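K.L.:
The sequence and its predicted three-dimensional model are supplied below.
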Amino acid sequence: MQRRYTGVTAAVAALGLTATLSGCGTDGGSGGVTLKLVAADYGTGAENSSKKYWDDLVTTFEKTHPGIKVDVTVHSWKDVDREVADMVKRDEAPDIAQIGAYADYAKAGKLYRANEMLAIRTESNFLPSLSEAGKVGSALYGLPFVASTRLLFYNKGLFAKAGIDAPQTWDDIGADAEKLKKSGVTYPFALPLGQEESQAETLMWLLSGGGGYTDDSGTYAIDSAANVETFQWLRDDLVGKGLTGPVAPGKLDRAKAFEAFTKGEVGMLNGHPTLMQDAEKKGVEVGMVPLPGPDGPTEGSMGVADWMMGFKQNGHRKEIGTFLDFAYEDTNVLAFADAYDLLPVTGSASARMEADRKQKKLHDFVAALPNSQLYPFGKTSWAQVSEAVKEKIGSAVEPGGNPETVLGNIASVAREAESAE
C-alpha cells in the first residue's frame, strides 16, 4: 500500500510542476461571483458541527481569491440529500453539493465532469478505488470527499470480564455473544438493521459471507445463495438466540446502537473511525478486528465515500474548479479527516496520514481502504435499491422471517430500477 501511494504522490508532484488546467482557473475568476455550496454535517452537535470547518476554509479561500465568495449551508445527513434534490427541482441548484449520491444528477446532464473543473494534479490524486466509484460510464462526476472503512468493534472491558477473545469466525461471534449475554451485557451483538443506515450494515454482512450487492460483472446479485445463507445465519444464530439485545434489529438505528456502545452496553458491533473516537472519550476501551466470516476474517472491507459535485446550472465552472482545487489541498483534506476521525480520499494526503504516528489508530482503516468495496454508486438505481434495503431488510431476521423472500423482493426492486436506467 505504501508503494502504491508513493507512486501516486510522485506522479502528482511531477504533474504539479507542469499541469495545465482542464477548463478551470486559479486566479479567482473574473470577479463578483458567489458560489452556493450545500454540505452535510458530520458533527453530533453545535460544538463540532461541520459548519466550523467550512467557515474556516471559506475565510482562508476568500482572502487569497478576492473575486470569489462562497456561501455555505450545512444540513444534517437526514436532510441534506432531500434539500439538494428540492433545490434542483426548483431550478435553484447549488453550484457545489457535498452529499451522498451523484449518479442521478450526472445522468440527467446536470453536473460538470471532473476534467471540466479540476486541475489535472487534483483529479489524478484521488485514490483509484474511489475514482472508479465516482464514475458514470467512463467519466468522473462524483468527486470523493471523505471516506471510511468498517471493522468489527468490541468492548475490551466487557470481553475481559466475560473471559473471551476477539472473534475471527461467525461461530466465534456466536460463542462470544452467548458469554457476553450470560455476564449481563445488554447488547451482546448490536445489529442495527433499522432505516437509518441498514444498507451499510447489510453490505458488511454480505461481504463477510462471500457475497455482496453486485457480482463481479457489476450486475445486482442481492438474492444470491451466499447472501441468503448469510441472513439465515443472522436470523438463526444471533437474533433467534436472543443475542442482539432488547431492541429488534429492524427497529434499531445505527445512531442508537453507537450510543449504546459508547455507554458500555454493547459487546460487539460493526463500527467506523468516528465511533472509536466517541467511545474512547466516554472511557470505553475499543478493540478492532476485520469482520469475521464463516471460516475466518473477511479479506475485503466495506468502504464508504461521500461525494462532492459541481452543478452546471449557474455556469460557474471556472470558479467551482478554483474552489475545489483549493479544498482538495492536503492541508484541507487532512483537517476535515482529523476532525471526524475519517479517511482522506487523495493519495498524497493518505500517505501523510500513514506516516503520521499520531494517526496510528487510523492506520488499519487507511490500509483497508484501497481494497474496500463500496456501494454501486454509479448506478442511478442504487438510491431506490438502498431505500428498499432500509425498508425491508430488518424483516429478514425476525422470528419466522424468510431471508430468501426478503432478499428476492429487494432484488426485484433492483432489476426493475436498473431496467429503467
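P.N.:
Okay, I see it.
K.L.:
C-alpha only now, for contacts and for neighbours.
P.N.:
OK.
K.L.:
Buried residues, the helix or strand where residue 38 lies. List them.
P.N.:
Assessed by DSSP states H and E, residue 38 sits inside strand 33-41. If you call a residue buried by 16 or more other CA atoms under 10 Å, then strand 33-41 has these buried ones: 35-41.
K.L.:
now for it, which elements pack on it?
P.N.:
Contact analysis of strand 33-41 by 3 or more CA pairs under 8 Å, 6 or more residues apart in numbering; DSSP states H and E lists helix 50-64, strand 68-76, helix 80-89, strand 96-99, helix 317-327 as its packing neighbours.
K.L.:
in the helix or strand hosting residue 160, what's buried?
P.N.:
Secondary structure from DSSP H and E places residue 160 in helix 156-162. Buried positions in helix 156-162, judged by neighbour count with 16+ other CA under 10 Å: 156, 158-159, 162.
K.L.:
same check, this time on stretch 61-77
P.N.:
For stretch 61-77, a neighbour-count test (16+ other CA under 10 Å) marks 61, 65, 67-70, 72-76 as buried.
K.L.:
And the furthest pair within those residues?
P.N.:
Spanning the widest gap among the buried residues of stretch 61-77 are 67 and 76, at 29.7 Å by CA to CA.
K.L.:
Helix, strand, or coil at the spatially most central residue of the chain?
P.N.:
Among the residues of the chain, the one closest to the centroid is residue 304, at 2.4 Å (CA atoms, centre = their mean). Secondary structure for residue 304, judged by DSSP: H, G, I helix; E, B strand; the rest coil, is strand.
K.L.:
Next, work out how far apart it and residue 104 are.
P.N.:
With the distance defined as CA to CA, to the nearest Å, residue 304 ends up 18 Å from residue 104.
K.L.:
this is the other structure I want to compare:
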Amino acid sequence: MQRRVTGLTAAVAALSMTALLAGCGGDSGDDGDVTLKLVAADYGDSPANSSKKYWSELTKKFEDEHPGIKVEVTVHSWTDVDREVKEMVKDGNAPDLAQIGAYADYAAQDKLYSADDLLSIPTQADFLAPLSKAGEVDRVQYGMPFAASTRLLFFNEKLFKSAGIKPPESWTQLQAAAQKLKARGVKIPYALPLGPEEAQAETLQWLLSGGGGYTDNVGSYDIDSKQNVQTFQWLKNELVGKGLTGPTPPAELDRAEAFAAFTRGDVGMLNGHPTLMQMAAKKGLKYGMVPMPGVNGKGQSTMGVADWMMAFKQNGHRKEIGEFLNFVYSKENVLDFSREYDLLPVTASASQEMTDNKEDSAKLGQFLKELPTSQLYPVGKTSWAQVSVQIKKYIGKTVDKNGDPEAILGQIESKAAAEESAQ
C-alpha cells in the first residue's frame, strides 16, 4: 500500500531524490538527457541496406518524439555481435539493449528486465504466440522477438517441369521426385545440409515433418524419440542411401553451399527461408515453394526461427527502455524493418497488414501463413546452446553409410539431459 509523504518526510525525500539524480550522470548529459546504448546485428548485405541505416532513421524519429532520451546504436555483423555483447556483459559494461541471437543465459543470470517490466499490454499482446512463448524462461518472457522466418520447400521450376514432376506433398512423393530428377542427370536431387553451419535447422525441419521435434509436449528434451529415430532411418535409407542427396556427404554440406548450388541450378529441392528468394532472383532462377512434406502428407507445423531483443537491468533505465521498445514495436516500424530485409513481422498487427497487402503477400505470403503454427528451437533453455553444438557435430553421422540413427540420437539426448541437469 502506498503511503502519502508529508512535512519533514517530504523534504527528506526531495533531498534524497536530488542526491540520487546528481549521482546518475554517468550516462546522462548535462541537460539531463538519458542515453540508451543498443548493440544490434546487421541484416544488410551491403552499405546501402546496412542495419546502421535502419537504426539511424528509427532513432532519429524516436528522439524527435521523445525529447530527453537519446539512443546510441552500435551495429556488428552476425559473426561478431553475440560475442561482443557477451564480452561487454562480462566486463560489467552491459548495454541497455541488445538485439542478438540468444537471451536465455542472461535471463538465467537475472540480468534482464522482463517484457512485463517494459512493454505496454497492447504491445506485448501483439507478439505472435509461438514467438512470445519461445521468449519465455520459467513462463516469464525475457526475449522479445525482433525478426522471424520460417522454412518452405523450394524447388527448381525448370527441372520439375522438364521431368514432369509436381511439388511433393509427402515423403514418398519427395523421394519419387528426387529419383526422377536423378534419372535426368540433376546433380543434387535433394540438398540435405547437415554440415556444422546450421545442421540444427535442417534437423528440426525433418523432425517436425516426421511428427517429432527436439522436445516433448511438456518441454523436456526428447531427441531420441521413436518418431525422430524413424525420421533419420528414412533419410539414411530412402534418400541418402539411394544416392538422392548429391555427391557431397550431408555431414559435410553446409546451408550456404546448398543455397549457392540451388541458385546455380544444380539442386532440385531443398528447405529454404526468405533470403533464398533474393539469391535466386539475382541469378534469374525460377523457383516454386510449398510447405515441407510430412511423412504421410503435409506436415503439422514448420520450423520457425527468431532473433531477439533484450534489455539489461545494469544501468537502470527501465522507463526509457520501455518507451523506446514500445516505439520500436509499433506496426509501422515493424513493417518497415520486415520489408527492408524480407523477414517476417513478429507482431500480429504487422503480419495481418502484410497478409492483406498484395505486394507483400505475393512475396512472403506462404511464409506468413506458416509462422503462426511454427515451432522454434527451445531457446528458453540455457542448455540449448550446448545441445545445438552437439547436433551440429554429430547429426550428419546418422545418415552415413555405417551410421546408426538410434545410437547417435541417443548419444545427443544423453548429452542434452546432462546439460539440462547441470543448469
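P.N.:
Sure, I can see it. The shown structure was predicted, so the numbers you read here are calculated from the model rather than taken from an experiment.
K.L.:
Distance to residue 183 of structure 1 added to the helices and strands packed on strand 33-41 of structure 1, as JSON lines?
P.N.:
Shown next, in JSON lines, are these (distance: least, CA to CA, whole Å):
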{"stretch": "helix 50-64", "distance to residue 183 of structure 1": "39"}
{"stretch": "strand 68-76", "distance to residue 183 of structure 1": "38"}
{"stretch": "helix 80-89", "distance to residue 183 of structure 1": "42"}
{"stretch": "strand 96-99", "distance to residue 183 of structure 1": "42"}
{"stretch": "helix 317-327", "distance to residue 183 of structure 1": "49"}
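K.L.:
wait, which of those is closest to residue 218 of structure 1?
P.N.:
Minimum separation from residue 218 of structure 1 across these (CA to CA) falls at strand 96-99, 23.3 Å.
K.L.:
So which bit of structure 2 is stretch 14-21 of structure 1 matched to?
P.N.:
Across structure 2, nothing matches stretch 14-21 of structure 1 (TM-score structural alignment).
K.L.:
pretty sure residue 81 of structure 1 is touching residue 100, no?
P.N.:
Yes - between residue 81 of structure 1 and residue 100 a contact is recorded at 6.7 Å, counting by CA atoms under 8 Å.
K.L.:
circling back: the helices and strands packed on strand 33-41 of structure 1: which one's closest to residue 358 of structure 1?
P.N.:
With CA to CA, the closest approach to residue 358 of structure 1 among these belongs to helix 50-64: 20.7 Å.
K.L.:
Report the separation between the counterpart of residue 156 of structure 1 in structure 2 and residue 286 of structure 2.
P.N.:
Alignment note (TM-score structural alignment): residue 156 of structure 1 maps to residue 157 of structure 2. Separation of residue 157 of structure 2 from residue 286 of structure 2 (CA to CA) stands at 6 Å.
K.L.:
same question, residue 268 of structure 2
P.N.:
From residue 268 of structure 2 across to residue 286 of structure 2, the span is 12 Å (CA to CA).
K.L.:
higher neighbour count, these two?
P.N.:
residue 268 (26 against 15; other CA atoms under 10 Å).
K.L.:
so which helix or strand takes in that one?
P.N.:
Using DSSP H and E, residue 268 of structure 2 sits within strand 267-272.
K.L.:
Mean deviation, that strand versus structure 1?
P.N.:
When structure 1 is overlaid, strand 267-272 of structure 2 sits 0.7 Å from its aligned residues on average, using mean CA distance after the TM-score superposition for structure 1.
K.L.:
hang on, the earlier thing: mean distance between the helix holding residue 160 of structure 1 and structure 2 after superposition?
P.N.:
Superposed on structure 2, helix 156-162 of structure 1 shows a mean distance to its aligned partners of 1.2 Å (mean CA distance after the TM-score superposition for structure 1).
K.L.:
Give me the contacts around that helix.
P.N.:
165-166, 179-180, 183, 185, 264, 267, 284-287 (CA atoms under 8 Å, 6 or more residues apart in numbering).
K.L.:
Could you do stretch 213-222 of structure 2 as well?
P.N.:
Counting by CA under 8 Å, 6+ apart, 204, 207, 223, 228, 377-378, 413, 416-417 sit against stretch 213-222 of structure 2.
K.L.:
quick one: residue 123 of structure 1 and residue 113 touch, right?
P.N.:
No - contact criterion CA under 8 Å: residue 123 of structure 1 and residue 113 do not qualify, at 10.5 Å.
K.L.:
which of the contacts of helix 156-162 of structure 1 count as buried?
P.N.:
By neighbour count, with 16+ other CA under 10 Å, the contacts of helix 156-162 of structure 1 hold 166, 179-180, 185, 264, 267, 284-287 as buried.
K.L.:
Read off where the longest helix along structure 2 ends up in structure 1.
P.N.:
Using DSSP state H, we find that the single longest helix of structure 2 is helix 405-422. Counting by TM-score structural alignment, helix 405-422 of structure 2 pairs with residues 403-420 of structure 1.
K.L.:
Would you indicate which residues of that stretch are buried?
P.N.:
403-404, 406-415, 417-418.
K.L.:
Please apply the same query to stretch 248-264 of structure 2.
P.N.:
For stretch 248-264 of structure 2, the neighbour count (16+ other CA under 10 Å) marks 249-251, 253-255, 258-259, 261-263 as buried.
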